[in-house]
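**Q** Quick check, what structure comes out for this input:
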Amino acid sequence: MDVQALTQASDQALDAGEDVLRKSPEANTDVPAIFRNAPSGVEFKKLRKRLLRQTREAIEDYGMAPVLEPGAARPKWLVCLSGGKDSYSLLAILIEMRWRGLLNVDLIACNLDQAQPGFPPDILPKWFADNEIENVIVREDTYSIVTDKIPAHRTYCSLCSRLRRGILYRIAREQGCEAIVLGHHREDILETFFMNLFHGGRLASMPPKLLNDEGDLLVLRPLAYAAESDIAKFARGMEFPIIPCNLCGSQDGLQREAVKKMLQDWERQTPGRLGVMARALANSRPSHLLDRSLYDFEGLRPGTGAGAAALAGEAEEPCAASLAMTDKLFANE
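**A** Below you'll find the predicted structure:
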């Protein structure tokens, strides 16, 4: 089945599901518990469809879920739940995909309690129980390690992330999972790209699918196509019990926050720009960059035919910036 047919079939299934969700909560026994009190308004329905479609497309485009042979056991995914809007939304969307037969994997929600002062230990266990979600909660005092090793005026994110990732790998192995699944969205990926560009001197970002260094676990980001604003609206509509991060989230002047503000300003000035930038990350042209390890510049010579074959028409394609400037210059003619 092609992508268009899959999209149509999924939309029809979603419409049918919405008819069920419009009933009273008492009648919604055949839908996932997490959606029994979901909003049934038209705008939320469109939002939910869009996020479902974008998540499914990312999973299909990057081959995140394996094609199973008949009778084969379903793989397990460890869905990392921090208590923020992104991870709540990710888990809800994956649960809906499972319910609609669009995702043939088992899901285990995982919260890593990092012993941050003031972290409410009762919210997530109750939420998991109320919504009938299989889960594992692990407490590891990474907070003390991070605050001990990093001066108060420095950012904690790098060390905190490394410690957290190592623990999540261990939990995934203990639970028999083939992947850990993270709630990073389109803006997270763009922010990481610009962080690497401005401060790391390299073109790199967060890939939607990554194999860990040991080669035994995948790291997946199914929300790679989803806009942060859509996720925020979805989380508000679902009334998730958001738990703020009081570690890195409490530090002012982070470089990532500066990049985030830059991207938000660009989007306000030119709506749709972030979508174009995100598509660019999946449309690289090594022959038009400077990386000699990706393209044989030394072997490029006139008259050999090698250049045309390698470029496959790239050299004749006009520069997008030139096209935009031309459109602007001649807009009034």
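
**Q** going forward, measure contacts between C-alpha atoms and count neighbours the same way
**A** OK.

**Q** For the residue nearest to Asp106 when sequence neighbours are not counted, which residues are in contact?
**A** Among residues not flanking Asp106 along the chain, Lys76 sits closest, at 4.6 Å (C-alpha to C-alpha, 6 or more residues apart in numbering). When contacts are counted by C-alpha atoms under 8 Å, 6 or more residues apart in numbering, Lys76 touches 105-108, 176-179.

**Q** now the other sequence, so there's something to compare against:
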Amino acid sequence: MSEQLHDAEAKAKKAQFEGNKLTKRLRHQVGDAINDFNMIEEGDRVMVCLSGGKDSYTLLDILLGLQKSAPINFSIVAVNLDQKQPGFPEHVLPQYLESIGVEYRIVEEDTYSIVKRLVPEGKTTCSLCSRLRRGILYRVADELGATKIALGHHRDDILHTFFLNMFYGGKLKAMPPKLVSDDGKHMVIRPLAYCREKDIERYATLRAFPIIPCNLCGSQPNLQRQVVKEMVNDWDKRFPGRVESMFRAMQNVVPSHLADTGLFDFAGLQTGDAPFEGGDTAFDKEEFRDPQPPVEDDDAAPQAAAPRRTISILDSRPKAPSEASGGSCGA
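**A** Presented below is the predicted three-dimensional model:
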């Protein structure tokens, strides 16, 4: 009996250690993304779009944690768009948000009926649904005075979008971690840009978020995005480190070695006496090695660390008394 109790205690300690390690890794990745792209600034009012899925729950949870230790003051308001899907549990999100004491707004708009009426049976609803949702969220951001709109897209979403655009759209394009909205009035940020989906899944389980499944688009079979997701996941299993290498490639673009005449002046390219930076060596002959598997140790140095801003969102220095009062807008 005592041996079983000892084993149970050992397993509990190991689970706690792994949970703390995962939390630390996600906090650092979100903090790095915020710093690298200057996503959140002093006095910002961040509208976190909460769908009820694992990604947006994790985004809100990590941002609330960082808000407590950040050397800058910013407020957070969670917004959920109730699209009137049949069977949607309307009570789940209000109960959860009230339990954690965060300011929130539930917006009720029957986009479900619009999408089902306009999109033929068997066709994907994602495009129309996202346009309707985007317009509503922009309007709500204005009403709430939000300076930033935070979405829960993660690193895998960004890579999937990259391949979708390459395979089906003929473009080298993905989801940027930060962009100006279609109407030019709003700044959209993706603080989970450096986070892996499998880490987010583990974190959502660890935190026991009340996940709400999407029965409008999530249940549609054979979506192109799902096909690409399965392809990337297969690569991740068979070739550890490949996904990390692909994401780093998106941060190391060499326009002179692509073929976009609008991005690089190939027509005006001239030879000269001085060495040409980035020029070909030995007629493009390069040696490639298999990428290294990702390092799970959170204290290890990143493989390709980008320059960091002087003030870090992860800085845990206490705020000055004059600054501390404006940091939170929780209900």
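
**Q** Of the contacts of Lys76 of structure 1, which is the most crowded?
**A** Neighbour counts for the contacts of Lys76 of structure 1 peak at Ala179, which has 25 neighbours (criterion: other C-alpha atoms under 10 Å).

**Q** residue in structure 2 matching that residue?
**A** If you follow Ala179 of structure 1 across to structure 2 using TM-score structural alignment, you land on Lys148.

**Q** ditto for Tyr295 of structure 1
**A** Per TM-score structural alignment, Tyr295 of structure 1 is aligned with Phe264.

**Q** List the residues that contact its match.
**A** 255-256.

**Q** roughly how far apart are it and Thr281 of structure 2?
**A** Distance, Phe264 of structure 2 to Thr281 of structure 2, using C-alpha to C-alpha, to the nearest Å: 19 Å.

**Q** in the stretch 201-333 of structure 1, which spans are helices?
**A** 228-238, 255-269, 273-280, 306-311, 320-329 (DSSP state H, counting those that start in this stretch).

**Q** and of these, who's closest to Met206 of structure 1?
**A** For the helices of the stretch 201-333 of structure 1, proximity to Met206 of structure 1 was assessed by C-alpha to C-alpha; helix 273-280 is nearest, at 11.5 Å.

**Q** list the buried ones in that closest one?
**A** Using 16 or more other C-alpha atoms under 10 Å as the burial criterion, the residues of helix 273-280 of structure 1 that qualify are 274-275, 278.

**Q** go on, stretch 210-222 of structure 1?
**A** 210, 217-222.

**Q** what's in contact with that stretch?
**A** With contacts defined as C-alpha under 8 Å, 6+ apart, stretch 210-222 of structure 1 is touched by 55-56, 58-59, 64, 90, 169, 177-185, 207-209.

**Q** sorry, back to before: next, format the buried residues of stretch 210-222 of structure 1 as a markdown table and append distance to Val136 of structure 1.
**A** Output for these, formatted as a markdown table (distance: C-alpha to C-alpha, whole Å):
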| residue | distance to Val136 of structure 1 |
| --- | --- |
| Leu210 | 23 |
| Leu217 | 18 |
| Leu218 | 19 |
| Val219 | 18 |
| Leu220 | 19 |
| Arg221 | 20 |
| Pro222 | 21 |
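
**Q** Max pairwise distance over the residues you listed: which two?
**A** Top of the distance list for the buried residues of stretch 210-222 of structure 1 (C-alpha to C-alpha): Leu217 and Pro222, 15.5 Å.

**Q** Format the helices of the stretch 201-333 of structure 1 as TSV; extra columns: distance to Arg139 of structure 1.
**A** Formatted as TSV, the helices of the stretch 201-333 of structure 1 follow (distance: least, C-alpha to C-alpha, whole Å):
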stretch	distance to Arg139 of structure 1
helix 228-238	25
helix 255-269	27
helix 273-280	35
helix 306-311	52
helix 320-329	50
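
**Q** Indicate which one of the ones you listed is closest to Gln116 of structure 1.
**A** Within the helices of the stretch 201-333 of structure 1, the stretch nearest Gln116 of structure 1 is helix 255-269; the backing value is 21.4 Å (C-alpha to C-alpha).

**Q** Pull up the aligned stretch in structure 2 for the closest one.
**A** Mapped onto structure 2 using TM-score structural alignment, helix 255-269 of structure 1 covers residues 224-238.

**Q** Pull out the buried residues from the matching stretch.
**A** Result for stretch 224-238 of structure 2 [16+ other C-alpha under 10 Å]: buried residues 228-229, 232.

**Q** That stretch vs structure 1, average offset?
**A** Following superposition, stretch 224-238 of structure 2 is found to deviate from structure 1 by 0.3 Å on average (mean C-alpha distance after the TM-score superposition for structure 1).

**Q** Now tell me what touches that stretch from outside.
**A** For stretch 224-238 of structure 2, the external contacting residues (C-alpha under 8 Å, 6+ apart) are 160-161, 163-164, 242-243.

**Q** Let's verify Val140 of structure 2: helix, strand, or coil?
**A** Here Val140 of structure 2 is recorded as helix under DSSP: H, G, I helix; E, B strand; the rest coil.

**Q** For it, the count of nearby residues, please.
**A** Val140 of structure 2 has 17 neighbours, counted by other C-alpha under 10 Å.
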